[in-house]
Each structure stands twice: as structure tokens, then as C-alpha cells.
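Asks: Pasting a predicted model and its sequence here:
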Amino acid sequence: MHELGILMEIVKTVEKFAVENQVDKIETLVLQIGEISSVIPEYMKKVYPAAVEDTMLENAELEIEILPANGLCLDCGKEFHATVCGGICPDCGSRNMKLVSGRDFFIKEIVCT
């Protein structure tokens, strides 16, 4: 489970941001995770308390937004939700696609006071 290590690095990044911007309290941390990334949102939520213990984020809420795995059909140009469609373009039926999102991982927002 590499989610704990990822969260610990996020905590370092967020704390550095807080110090540089003279932030006293962080209320919410919002992460965006691609639906086919190697990071499992449920595991992130499970290990979050351990990762933030004794840090500025100890009382901060964790919010996770799932980014869809979108594909771009290289035959007709249609963008579509690749996992819902099974990698098949709903317009032309082609399997010739390029994944354009869904493996991403971002710190979207740090809500501070």
C-alpha cells in the first residue's frame, strides 16, 4: 500500500506551502485522483489519519474527487468516458483511441484560514 507514502509527501508539500504563505490552519485538503491511476481513493481515506497525525493537517478534512478516464477517438475525434464505453468509441465504434485523462493525481485545493 503506497498510499501512506504518497500522503506523507503531500503533507510535506502542504506544510511547506502553509509556512511560505503564513497559513495558520488548514481546514480541508482536496485531492483529485484519476479513476485508473495507481492510487486507490479508499486506501487514501483509510490511511489519512495516520499520515496527518501531529501535523498541521491533523484536523483537516480530506476530500477526494475522482477524475474520469476519458479517451479520444483517433478516427472520429470524439472524446468519451473510456471505462464506461469499454474503450470503444460510442460514435464510430472504433477502438483506436488515446487516453487523455484518468491516470492523474493532483492537489486540487488547500482550504486555509
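Replies: Ah, there it is. Numbers count the residues shown, from 1 in each chain.
Asks: When you work out contacts or count neighbours from here on, use the C-alpha atoms and nothing else.
Replies: OK.
Asks: Quick one: the strands in this protein, in order.
Replies: Using DSSP state E, the strands of the chain run over residues 26-34, 61-67, 70-73, 79-81, 97-99, 105-112.
Asks: Skip the chain neighbours and tell me the closest residue to L4.
Replies: V47 (5.9 Å; Cα to Cα, 6 or more residues apart in numbering).
Asks: adding another structure so you can compare the two:
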Amino acid sequence: MNTTKLHHVKSFNTAIADGHEPRLYSYHKEDVPTGEYHVSLDFMIWAKNIAGVDLFCTVTQTGQAIRLTVFRDRDEDYKLHNVYVPLIPPGSTLSIQVELNGREKPVLHKITIIEEPERT
């Protein structure tokens, strides 16, 4: 299946042109909560210097704007627990699990789609 035409990931310039502001989303460990919680997916951008997709989300309970990256895996492409991330529509509600890695950086370990926006 050719998924390149179906994905919802934007280039940085397209995201800016569409009115998104990536700088308002933090990826710092002090700002990204660990554990399991719900977020709203605001938009996604192809990562700049790595093979990955940056997810820009708003934490449902707190309103925090956070950024998490899903890295490309040689075998799974951009999948995380059987979810092909580039196909998740913006506006979706997600349940995510975030943990600190060995370098004390927040890493997205699990993603579950709770609700997708209605298609118009």
C-alpha cells in the first residue's frame, strides 16, 4: 500500500503557512509529563535532522503544548505498537505513554487512538 499520499505529516514550511507555531511546543523533560495520559494531536511535521515524525500535542488535562518524536524503525517504518503514526488525523484524541530514556529524555513508548475527528 502506498501511504505517502494518505499521510497527515507536513513539512515545516507548510505547517507554518497553515498557521501552526512549533516553537510553542516543548520537548524538554521538565515540560513533558511521564506516564499515561490523553492528548489531542494538533499537527505533525517530518523531523528535521533524523528519520522521524514530530507530534505536536496538547495534554488534555493541563493544556500543556508538548512535542514528541516517533522514529523510523528499519522494520516497522513509522509504526508504534501497530499504529502507523503518519496516518493519524490531526484533531485525534490519543492515549500515550511517555517514559524517560537512559539519557533522561522523554520518549513516546505507546500510542492508542481513542477518537478521530469526524470526516467532512
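Replies: Now that the structure is in, tell me what you want to look at. In this text, all values refer to a predicted model and were calculated from it rather than measured experimentally.
Asks: Mind checking the TM-score on these two?
Replies: Scored against TM-score structural alignment, normalised by the length of structure 1, the superposed chains reach a TM-score of 0.23; 43 aligned residues with a Cα RMSD of 4.2 Å.
Asks: Buried deepest among the strands of structure 1, which one?
Replies: Burial of these is given as mean neighbour count (mean count of other Cα atoms under 10 Å); strand 70-73 ranks first at a mean of 23.
Asks: Can you give me the buried ones in the helix or strand encompassing F43 of structure 2?
Replies: Counting by DSSP states H and E, the element that carries F43 of structure 2 is strand 35-46. The neighbour-count check on strand 35-46 of structure 2 (16 or more other Cα atoms under 10 Å) flags H38, V39, S40, L41, D42, F43, M44, I45, W46 as buried.
Asks: And that strand, what does it pack against?
Replies: Helices and strands touching strand 35-46 of structure 2, by 3 or more Cα pairs under 8 Å, 6 or more residues apart in numbering; DSSP states H and E, are strand 9-10, helix 12-17, strand 52-59, strand 93-100.
Asks: Could you dump the strands of structure 1 into TSV and include distance to L7 of structure 1?
Replies: Listed next are the strands of structure 1 as TSV, based on distance: least, Cα to Cα, whole Å:
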stretch	distance to L7 of structure 1
strand 26-34	10
strand 61-67	11
strand 70-73	25
strand 79-81	28
strand 97-99	26
strand 105-112	11
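Asks: Can you check which of those gets nearest to A51 of structure 1?
Replies: Between A51 of structure 1 and the strands of structure 1, the shortest separation by Cα to Cα is 11.4 Å, and it involves strand 61-67.
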